[in-house]
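got a structure for you, letters missing:
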């Protein structure tokens, strides 16, 4: 077993013990051991063989014995017994927002609930609200969580699905006989979440490729294997998270490849429009050809397909039938922003709040990415859970920024803050302190349950404040975990446009907020967009690429994104906005 496999097993033990009501000291021992195992240098199997595991601080003899058993045998009877002692439904209930092991155990003890179905029935009958520690609001949130889980199903965030897809694709491309290969479906269109993986290959002989595909190390289970299509369940550890998805491989002849690539990329709505366009020209378009009874139109790639239907090439991210056909007809498709256009980022955290790296470490990491500027966005004072900065610490940080900037070359640290929008729409710092920042990201971090009208008024009031430069993660959503708070984004965008504010695409893959549809709307309203990684570590700075993908799906060009500007231009514009805050 790998380090990740062992860490997963230890984490699972900790969670199962929590569901059984074991004391916190014991459960945390397993969770902490899981983190330790993932961070161990060197080969875990060698450490086990050398008997050095028990020497690691935080791993005693009992844990070392369990880890040794996992590494040497691939399973652990203790874990198997734990799994057998706890209803499977209790573990599934942990997916619901706000339901931790303690509350799940309480529901089981009090109401004998051991499945999401029983939990839903108990909420609908009002029984959950009657229990101590729950109440009507908790009951409502549970029902909303169940509805959300039903809606998203078994989907995976793009940052987790893409590495798995690329790992499979890299191996498939190395198979003998493969001419061309590509990921298709929603992953190629860079949707925020995906339900499965679609992989397309061209080859003159499909069978050897099918035989090799089902033997790839990442394949957990073979669901079906045919002459030109095989389906498997594949898995991979990505940043400590075990990702499993169904992966479908299709093999076509190379002359069919462009048509199959277009078809399996989708979307369904885009394909319908393209098929109709072919019909209007006396042709039929499917996954194998563009043809009619008398002729076939040869196409070497997708560009030839679009050209045959009197269209320029349409980038995969735009293929949602949201105007790309009409824009193509008018030769007005945008030249989409790309990663290399980004010159710096604004919303990031350091050790001053809840980040893991210092100002200088973050700035140097930004420089390594080719950025000209690194913007600080540490939390403001009210967010104590994230070590928000009181005013005296802000001034201390400003002084350190000046010292570090004096010795840095090739990158500049900008003085910013992620300032909380308080319940009444005011900001979390005095106007005097706000005036000292070079820019301000305003964000909501509390009172998510406000009615829509009140939340909308709250955010709009903040956007009218002269010190605010940009709105951070506009809906507060966490993909596949919780919906955003109720807010009228149409009204928020109007107010942002009126007061000349920017809107952030928060590139954290758990957020990707603003959603691409509203990004497109913001573009139409002339609102500048900023792509920010919301980085809490040096490695997370690179997450900006997922924000670029959202921007591309929202039809943004380089000119639509504020942080494609160079440092001098950015400093000049930020200074101008401070002098004339409503622009």
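Alright, I've got the coordinates. Predicted model only: the values in this text are computed from it and were never measured.

CA atoms for contacts and neighbours, from now on please.
OK.

can you pull out the strands in the stretch 51-200 of the chain?
Ranges of strands in the stretch 51-200 of the chain, per DSSP state E, counting those that start in this stretch, are 156-157, 180-183, 193-194, 196-202.

Most tightly packed of those?
Most buried of the strands of the stretch 51-200 of the chain, by mean neighbour count (mean count of other Cα atoms under 10 Å): strand 196-202, with a mean of 23.

Next up, the contacts around residue 312.
Going by Cα atoms under 8 Å, 6 or more residues apart in numbering, residue 312 touches 303, 306, 328-329, 331.

Give me the spatial nearest neighbour of residue 235, chain neighbours excluded.
residue 244 (4.2 Å; Cα to Cα, 6 or more residues apart in numbering).

Generate a PyMOL selection restricted to the buried entries among the contacts of residue 312.
Per 16 or more other Cα atoms under 10 Å, the buried members of those correspond to this PyMOL selection:
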select buried, resi 303+306+328
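
let's bring in a second one:
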């Protein structure tokens, strides 16, 4: 089982225990254990093999034993037993806004409610309101939560969330009396998906700001409104697709803005570590300030908060309690990659396969972004569904690239290919043709149902091929639409390191593959990363910024990313690899 599989199992145990009424300490042990496993930079399988898992902070003997069983057998009888004891519908009920495990358990115990449909029927019949600890208001809130779930109870991709929150924040900033306004939460930390939006603003008079926010044209429903906070259902179209999310606005006085910004950005785990650091100094840290009641510490910015706690400023993308506090204390945080560090990209498509623009149009779009080079990565011959190129078409494309390069100035087209990794791990052209490309991106597009061992062997064999330069979208996932194929990424990354291959961060928001956890692991293994937009049109080249987000969450610096190098450096390195 992968780290994510193990972490998911631990989270599920915590939830099932909550629904059985277990004490919070025991439940939180599993939730904290899941977070620890997800953030491990070391190889989980190796820790199990070395019997050193119990030495990891946050993993006690009991958790280590269960994790060992999961890793070595792929199963856990204890989890199977819990699943048999808790109706599956209770977990869905627990996901409703404002309904925790205690209420779910009470509803099940008193009314036998074990599905969302039964819960809705019980509310509509007035049965929930009669229960002790519920009442008419809670019953109405549950019905509202059920309606909300039907309308907007799903996560959206980061590009969709960014588009909606940017529109809302821009409107808030333009309101009279607003001093500062920022997006917070997971969208500020640049997580790959978001379930809601958090916005913080500062003003000396909150009520007019709240009233105006509730009347924004994007707002389709007001879920709650008070003197300093409003919760709404907001919607807009992002790239032609309708996006609907809950958006919460909080308004504070400007002296409290830095504290609120830090608190509402999160993550929860990061905030706990920061609060403990303040407590160790005899202070309190919350959204309301830092210090003591008698001696508050004024902070104009978030950076002042970190400085007061003897820490370097921690960028929002790093705030996951995965070592950032220790690095900030040691003044050893990375100089994170910036969008402006990118000087070109490699994996892109044109009308030669399934792209919508010509070579020249794509190259000019890259130049407009300030890039020095544009790398072609059209599909290879086996992927007929995407108009993969037979050898004759490849040679035609090479000739056109030479002609366009002779014509253009300020940008260089590089001859690449996105070669299918075939079922047996071979690449999609013979060695003679592969040698004609400047570089080769190897990707899996078919046979997703192979076993984990078969898929891993397939990809690792491709990584051993001398012609392969970089591995494309390593898991094949499509966020919120399709899980990736089963593959041992630890073994894949180790193989990439062993053969000196690059691994792609696919910046398309549908993919963002590798994820940030594996990006961080790749860096630890010495794997060189490359950020590619997988663009199929000129405007999609700008998607590269979402890959930069992933890189930053994975602690990458410019030196860790191949396409921060100049054209001359890239050409020299690609030529060296072909000679090796």
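Thanks, I have it. If you're wondering where the values come from, they're calculated on a predicted model, not measured in any experiment.

Could you export the strands of the stretch 51-200 of the first structure as a markdown table, including distance to residue 570 of the first structure?
Listed next are these as a markdown table, based on distance: least, Cα to Cα, whole Å:
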| stretch | distance to residue 570 of the first structure |
| --- | --- |
| strand 156-157 | 32 |
| strand 180-183 | 37 |
| strand 193-194 | 33 |
| strand 196-202 | 40 |
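
do you know which of those strands lies nearest residue 82 of the first structure?
strand 156-157 (27.1 Å; Cα to Cα).

Check which helices and strands that closest one is in contact with.
strand 193-194 (3 or more Cα pairs under 8 Å, 6 or more residues apart in numbering; DSSP states H and E).

And the strand it packs on against the second structure, how far off on average?
The superposed strand 193-194 of the first structure is, by mean Cα distance after the TM-score superposition for the first structure, a mean 0.4 Å from where its aligned residues fall in the second structure.

Check the gap between the residue positioned nearest the centre of the first structure and residue 517 of the first structure for me.
The centroid of the first structure falls nearest to residue 509 when counting by Cα atoms, centre = their mean (1.7 Å). Taking Cα to Cα, to the nearest Å as the measure, residue 509 of the first structure falls 17 Å from residue 517 of the first structure.

Could you do residue 420 of the first structure as well?
25 Å.

Which one of those two is surrounded by more residues?
For residue 420 of the first structure versus residue 517, neighbours defined as other Cα atoms under 10 Å are more numerous around residue 420 (25 against 14).

Just to confirm, which residue in the first structure is farthest away from the center?
residue 294 (47.9 Å).

Compute the distance between that one and residue 567 of the first structure, please.
59 Å.

same thing with residue 493 of the first structure?
27 Å.

out of those two, which sits in the more crowded spot?
Neighbour tally, residue 493 of the first structure and residue 567, criterion other Cα under 10 Å: the higher count belongs to residue 493, 23 against 19.

The helix or strand hosting that one vs the second structure, average distance?
Using DSSP states H and E, residue 493 of the first structure maps to helix 489-499. Following superposition, helix 489-499 of the first structure is found to deviate from the second structure by 0.2 Å on average (mean Cα distance after the TM-score superposition for the first structure).

hmm, who's touching that helix?
Looking at what lies outside helix 489-499 of the first structure - Cα under 8 Å, 6+ apart - the contacts are 456, 459-460, 463-464, 502-503, 518, 522, 525-527, 581-583.

Give me the buried subset of those residues.
By 16+ other Cα under 10 Å, the contacts of helix 489-499 of the first structure give 456, 459-460, 463-464, 502-503, 522, 527, 581-582 as buried.
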